[in-house]
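Peer 1: for reference, the sequence and a predicted model appear below.
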Amino acid sequence: MFRSPTMSFLVRRLTQLGEVRVRYFNSSNYSNMSFPSQKSLPGPTATTETSFQDECNGQPMRPEKNAGGVQERRIGENVSRKDKVNFLVNTLLDIKDSKEAVYGALDAWVAWEQNFPIVSIKRALLALEKEQQWHRVVQVIKWMLSKGQGTTMGTYGQLIRALDMDHRAEEAHKIWERKIGMDLHSVPWQLCRQMISIYYRNNMLKSLVKLFKDLEAFDRKPPEKSIVQRVADAYEMLGLLEEKERVLEKYNDLFTGNESP
């Protein structure tokens, strides 16, 4: 079966990590552990041919079999979650900048998991954000969404922020329109404030005032004066001075010390 270079590399590295890691366990724990061999089948499981305990005892090595008579072990099962996340982050930082390469590495990384490792992916995203690898963050989130995973308001907010930091405000606007802005009744103000800031910084003033008017249509009051000030400035730059005065008067309490926490 054909295996891509990325897949082969990840299989080899996860196997090596697993073999190195088990050396730190006491010999008393060997009976409860099994170890991946270098020769593995492509797919979520891989076969091993020896019992490590027998090898340590100097006895002829015997295969361990499951109920079906075939021994199955997942590649990298002896590697901790932290090590797997670090391995993924390092791989994504070193890999060439192409969608095919990134998606291939991610596919290979999750191939050995029984369930989609959403928590590990989230940790990897946070690590990439700390490195300010915004383009890679966008790629990982889009890959995750293509798998039908992490389709939450928080994920889309994280994607929009990464797109903004990657200087892709227009694309962030399209994501907002398709995935979030259709029902502003339940969108957290944190995300609305984020999008208003993106519009403001990128001189997308018409989109800014439209978003604010849509929020007002749901009778949603802005929680802080900075939002109102950006809206008022946008109206002024668009030449809509009456609208500017209307907004400042309507939310005057936010400027007089009665601002909501």
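Peer 2: Cool, the structure landed. Numbering: from 1, shown residues only.

Peer 1: C-alpha only now, for contacts and for neighbours.
Peer 2: Noted.

Peer 1: mind listing the helices for the protein?
Peer 2: 5-21, 52-56, 81-94, 99-110, 118-130, 134-146, 153-165, 169-175, 189-201, 205-217, 225-237, 241-250 (DSSP state H).

Peer 1: quick one: which of those helices is nearest residue 183?
Peer 2: Taking C-alpha to C-alpha, helix 205-217 is the member of these nearest to residue 183, at 9.6 Å.

Peer 1: which elements pack onto the closest one?
Peer 2: Secondary-structure packing of helix 205-217 (3 or more C-alpha pairs under 8 Å, 6 or more residues apart in numbering; DSSP states H and E): helix 189-201, helix 225-237.

Peer 1: would you indicate which residues of the first one are buried?
Peer 2: Using 16 or more other C-alpha atoms under 10 Å as the burial criterion, the residues of helix 189-201 that qualify are 189, 191-200.

Peer 1: ok, second structure coming up, stack it against the first:
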Amino acid sequence: MFGKGQGMTMGTFDTLLLAFDMDQRVDEAQSFWNMILHTHERSISRRLFSRMISIYAHHNMPHHIIEVFADMEELGVKPDEDTTRKVARAFKNVGETEKQQLVLDKYLSEWKYIHFKGERVRVRRKYSWNDD
């Protein structure tokens, strides 16, 4: 399918990375990620970055998480809350607590949104970053 130029979408890439993760084939996921990164450099979605960080977090590879996060920042892609927490945990595991705090302060806002009685409500976030 890829050979004929069909199906080369970010959704297909995400599904393939998930399949590699479920099959415990991290090395193949890593080589596929490098292909995506070099081929589609400026158009990689936040979802793909999050998927790759999740794969590395699942397999306890904090140095790789930090590398993917560096690429993410370089391309100007803002991480979601779960990805931010995984990156902060990776910095903590590596022993760089000051960078952990910088990431949390930069990407986790003071407010978050929850759903309460069918409505979206804005609430102040508690500052308990160490509750991983």
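Peer 2: Structure received. Predicted, not measured: the structure shown is a model, and the values here were computed from it.

Peer 1: any idea how far the residue minimising distance to the centre of the second structure is from residue 101 of the second structure?
Peer 2: Nearest residue to the geometric centre of the second structure (C-alpha atoms, centre = their mean): residue 50, 2.4 Å. Separation of residue 50 of the second structure from residue 101 of the second structure (C-alpha to C-alpha, to the nearest Å): 19 Å.

Peer 1: same check, this time on residue 24 of the second structure
Peer 2: 31 Å.

Peer 1: look at the alignment partner in the first structure of residue 90 of the second structure and say how many residues are nearby.
Peer 2: Matched to the first structure by TM-score structural alignment, residue 90 of the second structure sits across from residue 234. Other residues near residue 234 of the first structure come to 24 when the count uses other C-alpha atoms under 10 Å.

Peer 1: now residue 170 of the first structure
Peer 2: Other residues close to residue 170 of the first structure by other C-alpha under 10 Å number 15.

Peer 1: any idea how far it is from residue 120 of the first structure?
Peer 2: 29 Å.

Peer 1: try residue 52 of the first structure
Peer 2: In terms of C-alpha to C-alpha, residue 52 of the first structure sits 29 Å off from residue 120 of the first structure.

Peer 1: can you pick out the residue with more neighbours from those two?
Peer 2: residue 52 (21 against 16).

Peer 1: what about residue 99 of the second structure, distance to residue 90 of the second structure?
Peer 2: Distance, residue 99 of the second structure to residue 90 of the second structure, by C-alpha to C-alpha: 10 Å.

Peer 1: skipping its backbone neighbours, what lies nearest the corresponding residue of the first structure for residue 68 of the second structure in space?
Peer 2: Residue 68 of the second structure maps onto residue 211 in the first structure, with residues paired by TM-score structural alignment. Spatial nearest neighbour of residue 211 of the first structure, excluding adjacent residues (C-alpha to C-alpha, 6 or more residues apart in numbering): residue 196 at 7.7 Å.

Peer 1: that neighbour touches residue 208, doesn't it?
Peer 2: Yes. Counting by C-alpha atoms under 8 Å, residue 196 of the first structure touches residue 208, with 5.7 Å between them.

Peer 1: and the closest residue to the match of residue 90 of the second structure other than its chain neighbours, what does it touch?
Peer 2: Spatially, and ignoring its direct neighbours in sequence, residue 234 of the first structure is nearest to residue 205 (5.6 Å; C-alpha to C-alpha, 6+ apart). By C-alpha atoms under 8 Å, 6 or more residues apart in numbering, the contact list for residue 205 of the first structure reads 199, 234-235, 238.

Peer 1: any chance of CSV for these, columns distance to residue 253 of the first structure?
Peer 2: Formatted as CSV, the contacts of residue 205 of the first structure follow (distance: C-alpha to C-alpha, whole Å):
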residue, distance to residue 253 of the first structure
199, 25
234, 20
235, 19
238, 24
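
Peer 1: residues near the counterpart of residue 112 of the second structure in the first structure, how many?
Peer 2: Using TM-score structural alignment, the partner of residue 112 of the second structure in the first structure is residue 257. Around residue 257 of the first structure there are 9 other residues, counting by other C-alpha under 10 Å.

Peer 1: residue 80 of the second structure now?
Peer 2: So residue 80 of the second structure, with other C-alpha under 10 Å, has 13 neighbours.

Peer 1: that one: what's it in contact with?
Peer 2: Residue 80 of the second structure neighbours (C-alpha under 8 Å, 6+ apart): 46, 50, 107.

Peer 1: make a markdown table out of the residues you listed and add distance to residue 19 of the second structure.
Peer 2: Below are the contacts of residue 80 of the second structure laid out as a markdown table (distance: C-alpha to C-alpha, whole Å):
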| residue | distance to residue 19 of the second structure |
| --- | --- |
| 46 | 18 |
| 50 | 15 |
| 107 | 29 |
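
Peer 1: closest to residue 38 of the second structure among those residues?
Peer 2: Distances from residue 38 of the second structure to the contacts of residue 80 of the second structure, taken by C-alpha to C-alpha, are shortest for residue 46, at 15.9 Å.

Peer 1: map that closest one onto the first structure.
Peer 2: Match for residue 46 of the second structure (TM-score structural alignment): residue 189.
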